[in-house]
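Asks: Pasting the sequence and the predicted model now:
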Amino acid sequence: MQDSPEPRTREAVDWWLNQWRLDDVASGNEPLSRENIKKLICVNGGHGAGLDLSFRNLHAADLSECNLRETCLRGADLGHTDLRDADLFRADLREADLFRADLRGTFMREAQMERIFLAGVRIDEQTDLADISWGQKHINEWEKIGFYGNARAVYRQLFTWHKNRGYSDVAGEFLYRDWVCRRLEAQSALSDGISWRSPWRIPGALNLLWWKALTAFLFLATFELLFGYGERPFRVCFAAALVVLVFGVIYFLYPLSELGPLGSADLSSRLWHSFYFSLVSFTTLGYGGWVGHPDSWIRSLGSIESFIGLFITAMFLVTFTRKWTR
């Protein structure tokens, strides 16, 4: 059959399915079976490279031990599919639905899995998820549509797999996404307790669960901004710079001349010494004899900045060490 097209486009696959009188399968009313996939692989030269199965219905199909290397499965319904020991090297699985798929022993190295639906999948020690392209920021599609519980379950599963195999950087990204979903869950719970038609009325204000959600949200949002839940150590540097800047401005605006160099009439000199005073307070190195005798208000403010500086410095050391020694 010289005019027979290779099944590397959706139209060519439809042509073959119609030739085999599988009109319901071609229309998506019935799922592709194992036999259908093997036939398509056979007419594709005995391999899955280039085979276009995008947006096909493969629900609950038995694809165990199938050679689907470099196969296009974008947007395919692979829910409850048996993919045990299948070869999906460099397969295109973007936007595919793998809900409760069996991936035990599946070789998925370098597969494209951006915006994929993963939940309840079964993996084991033989499953190979190395070097997979998860997309920008490793965001799972469940998170995008607001199913944070499903997203967290996926992130924890992927975090454990990558951590156990030494892929610490990738594992850290999934751990970060898990914490982000916790914050989004708390944020969603807060929104449920607010009527946007009457935002000054908070029905959940007398609800203990609402207050717990508010507390959780504030803590999680603060930790995310400050150090990214331990995965963004350089955010601590920005937080430190912001604290020094804010306190430096306060010292500069303080009007009393008894602060020594801080009370200088020269604005440029006063500005420099104000930020230097703020930096020394932040690092708790001591002022020496150049400041004079500031009043109790300034000493109290300097003590507060010193406490914040100690906390942020310790946070940076712990986060940096944890990040780079894994």
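Replies: Sure thing, it's come through.
Asks: When you work out contacts or count neighbours from here on, use the C-alpha atoms and nothing else.
Replies: OK.
Asks: Can you classify Gly289 by secondary structure?
Replies: Look at Gly289: counting by DSSP: H, G, I helix; E, B strand; the rest coil, its state is coil.
Asks: gap between the closest residue to Ile116 other than its chain neighbours and Ser269?
Replies: The shortest distance from Ile116 to any residue other than its chain neighbours is 4.4 Å, reached at Glu95 (C-alpha to C-alpha, 6 or more residues apart in numbering). Using C-alpha to C-alpha, to the nearest Å, one obtains 60 Å as the distance from Glu95 to Ser269.
Asks: hang on, the earlier thing: what strand or helix carries the residue nearest to Ile116?
Replies: Taking DSSP states H and E as the definition, one finds Glu95 inside no helix or strand.
Asks: The structure to be compared is supplied as follows:
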Amino acid sequence: DAHLEGAYLFDAYLEGAYLLDTHLEGANLSSAHLEGAYLFDAKFSPDTKLEDADWGNYILGWEKKGHFGIAEGVYRCLKLWYTTAGMYDIAAKFYYREKEANRKGLKLFSKSSWNHRLAAEFMRAVFGYGEQWLNILFLIAVVIFGLAAAYYFWGSFSSSSFWDTLYYSAVSFTALGYGQWAPQPTGWAKVAGAAEAIIGVFMMALLLVTFVRKWTR
């Protein structure tokens, strides 16, 4: 319960420091080194200065210790402070850590939370909780090239060229329409192409939403 209101802590080395219930209203923490600090119930105010604070990899002490519920609350507090200050890139880092702490706190084999844990795992892997649009681009490439390879090795097409099956996969994914020059599949490849179109519409929409959310803040 330390009172550090208005304290000048510029460039202070506070890595791993226990600042539980510390009053930091109006304190100057600019360029302070806060990697791994314990900030449970620390009090910040709009005039607290956290500009250029060094958070390292943004993983704070409570998460490292496995206290994910406490870590989630601390990350949420810092996310809100940086959002209010207009520092959206840093706020996004703490939003990601908040969601990670929430995911880690969900037990995979618990009857009451396994479905939430699986949903969190999906959101983390596919689009990084809305913060990592490059994840979606990577998955799009995996789907297109992976199915193109499957069509080439195991499918039955009017053309045996890999580039033709890649074209068929890309056009199926984007649902643009095949055209008369597209290779004509038979058997399971037709069904796979239809399924790929549905997956493609979903993933393109997800990419657009994530991209817009990331770059219009």
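Replies: All right, it came through fine. None of the values given here were measured: they were computed from a predicted structure.
Asks: related to what we said a few turns ago, quick one, which of Glu95 and Ser269 of the first structure is more surrounded?
Replies: Glu95 (22 against 13; other C-alpha atoms under 10 Å).
Asks: aligned partner of that one in the second structure?
Replies: Alignment note: Glu95 of the first structure maps to Gly16 in the second structure; criterion TM-score structural alignment.
Asks: Please name the residues that touch that match.
Replies: Shown here is Gly16 of the second structure, whose contacts under the criterion C-alpha atoms under 8 Å, 6 or more residues apart in numbering are 34-38, 60-61.
Asks: Using CSV, please lay out these together with neighbour count and secondary structure.
Replies: Compiled in CSV, those are given as follows (neighbours: other C-alpha atoms under 10 Å; DSSP: H, G, I helix; E, B strand; the rest coil):
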residue, neighbour count, secondary structure
Leu34, 23, coil
Glu35, 20, coil
Gly36, 22, coil
Ala37, 20, coil
Tyr38, 23, strand
Leu60, 22, coil
Gly61, 22, helix
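Asks: So which of those residues is the closest to Leu139 of the second structure?
Replies: When these are compared for distance to Leu139 of the second structure (C-alpha to C-alpha), Leu60 wins out at 29.8 Å.
Asks: how close does the closest one sit to Asp54 of the second structure?
Replies: Distance check for Leu60 of the second structure against Asp54 of the second structure: by C-alpha to C-alpha, it reads 12 Å.
Asks: any shared contact partners between the two?
Replies: Counting by C-alpha under 8 Å, 6+ apart, the shared contacts of Leu60 of the second structure and Asp54 are Glu35.
Asks: which residues in the stretch 51-200 of the first structure form helices?
Replies: Secondary structure of the stretch 51-200 of the first structure by DSSP state H, counting those that start in this stretch: the helices cover 141-144, 148-164, 168-192.
Asks: so the aligned partner of Arg235 of the first structure in the second structure is in which element?
Replies: Correspondence of Arg235 of the first structure to the second structure, assessed by TM-score structural alignment: Asn135. Per DSSP H and E, Asn135 of the second structure falls inside helix 133-154.
Asks: who touches that helix?
Replies: For helix 133-154 of the second structure, the surrounding residues in contact (C-alpha under 8 Å, 6+ apart) are 125-128, 157, 160-162, 165-170, 173, 189, 200, 203, 206-207, 210-211.
Asks: out of these, which are buried?
Replies: Burial by neighbour count, judged by 16 or more other C-alpha atoms under 10 Å, picks out 126-128, 157, 165-170, 173, 189, 200, 203, 206-207, 210-211 from the contacts of helix 133-154 of the second structure.
Asks: how far away is Ile59 of the second structure from Lys111 of the second structure?
Replies: When C-alpha to C-alpha is applied, the distance between Ile59 of the second structure and Lys111 of the second structure equals 29 Å.
Asks: now do Asn102 of the second structure
Replies: In this structure, Asn102 of the second structure lies at 17 Å from Lys111 of the second structure, with C-alpha to C-alpha as the measure.
Asks: quick one, which of those two is more surrounded?
Replies: Asn102 (19 against 8).
Asks: which non-adjacent residue is nearest the more buried one?
Replies: If you skip the residues right next to it in sequence, Asn102 of the second structure has Glu72 as its closest partner in space, 6.2 Å away by C-alpha to C-alpha, 6+ apart.
Asks: How about Glu98 of the second structure?
Replies: Glu72 (4.7 Å).
Asks: What residue in the first structure is paired with the one you found?
Replies: Correspondence of Glu72 of the second structure to the first structure, assessed by TM-score structural alignment: Arg152.
Asks: quick one, what contacts its match?
Replies: Contacts of Arg152 of the first structure were listed using C-alpha under 8 Å, 6+ apart, and they are 177-178, 181-182.
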